[in-house]
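# show me the folded form of this:
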Amino acid sequence: MENKKAIKLIDKILVDLDANGINTDSLIDDLKKLREYALEEQIPLVVKVLRYTYEHIEENDSFLIPIPDDEPIDEEEEGTTTAKEETVDPIESLKYMVALTKSVKNKMNISDLREYRDALMAY
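Next comes the predicted model:
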């Protein structure tokens, strides 16, 4: 994102997650505010991911979506799950997702945000 206030808010969210974990009250408010900045900058993918994220947190009191895998999935391996996929660190995954919104010009960030969007929709 380009907006300096949005960048500051992203940094604040990351620091709060480190310090307090997933504190739903302030976190959801911050995510909603960050979504407003994404709306202003007209970044539909970020707007959607942030909305799905705070709705997911409201429903589950946590962030249960794993960090997207680095390697592309082979079609043969789709049916198998590894131990890495089964363990979800809600705080690390949420921090990674929020950090992705900082630089939406990076193609890998866009790709990972799309994976988060799809995972949140499927949850």
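# going forward, measure contacts and count neighbours with C-alpha atoms only.
Noted.
# which element is the spatially most central residue of the chain on?
For the chain, Met97 is the residue whose C-alpha lies nearest the centre (CA atoms, centre = their mean; 2.9 Å). Secondary structure from DSSP states H and E places Met97 in helix 90-100.
# so after that helix, what's the next helix or strand?
Going down the chain from helix 90-100, the next helix or strand is helix 107-122, by DSSP H and E.
# helices and strands around the helix or strand harbouring Leu34, which ones?
Assigning secondary structure by DSSP H and E places Leu34 in helix 24-40. On a contact count with 3 or more CA pairs under 8 Å, 6 or more residues apart in numbering; DSSP states H and E, helix 24-40 meets helix 4-20, helix 44-60.
# other residues contacting it?
1, 3, 6, 9-10, 13, 44, 46-47, 50-51, 54, 57-58, 61-62 (CA atoms under 8 Å, 6 or more residues apart in numbering).
# would you do the same for the sequence below? I want to compare the two.
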Amino acid sequence: MENKKAIKLIDKILENLDETGINTDALIEDIKALRVYALEAQIPLVVKVLRLTYEHIEANESFLIPILDDEPLDEEGVVTEADTNPVESLKYLISLLKNLNNKMNIADLKEYRDLLNNY
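Predicted coordinates:
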């Protein structure tokens, strides 16, 4: 995102995740506020990913989507408990929003969107 306020909010979310982990109430409010910036900038992928993210956190009181990895999962495609670090995965997702001009970031956001939809 290019909006300076959105970038500050992204930094705040990342900092709060480092300090307090997934503190659901404050985190959800910040993600909803960030979604407003994405709506204003008319970035449908980001709007959808942020909505799915806060709905997922509300429902699960955590972020249960594994961090994206170039490595395949186990033979059956199952994510093991060791593969899921909710804070690191969410930090990676939020950090992708800083540079939407990077094609890899967009590809990863689409993958997060699909994982969240299928959860």
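# returning to that earlier point: tell me the average deviation of the helix holding Leu34 of the first structure from the second structure after fitting.
For helix 24-40 of the first structure, the mean distance to aligned residues of the second structure following superposition is 0.3 Å (mean CA distance after the TM-score superposition for the first structure).
# got the buried residues for that helix?
Buried residues in helix 24-40 of the first structure, counted by 16 or more other CA atoms under 10 Å: 27-28, 30-32, 34-35, 37-38.
# next: stretch 51-64 of the first structure.
For stretch 51-64 of the first structure, burial by neighbour count (16+ other CA under 10 Å) applies to 51-54, 56-57, 62-64.
# related to what we said a few turns ago, under the alignment, what does the residue nearest to the centre of the first structure map to in the second structure?
In the second structure, the residue equivalent to Met97 of the first structure is Leu93, according to TM-score structural alignment.
# show me what contacts the nearest residue to its match once chain neighbours are set aside?
Closest residue to Leu93 of the second structure apart from its sequence neighbours, by CA to CA, 6 or more residues apart in numbering: Leu109 at 7.1 Å. For Leu109 of the second structure, the contacting residues are 45-46, 49, 93, 96, by CA under 8 Å, 6+ apart.
# how near is Glu76 of the second structure to Ile65 of the second structure?
From Glu76 of the second structure across to Ile65 of the second structure, the span is 17 Å (CA to CA, to the nearest Å).
# looking at those two, which is more packed in?
With neighbours defined as other CA atoms under 10 Å, Glu76 of the second structure and Ile65 compare such that Ile65 has more, 20 against 7.
# from the contacts of helix 24-40 of the first structure, pick the one nearest Thr87 of the first structure.
Using CA to CA, Ser62 is the member of the contacts of helix 24-40 of the first structure that lies nearest Thr87 of the first structure, at 13.8 Å.
# was I right to think the closest one contacts Pro90?
Yes: assessed by CA atoms under 8 Å, Ser62 of the first structure is found in contact with Pro90 at 6.5 Å.
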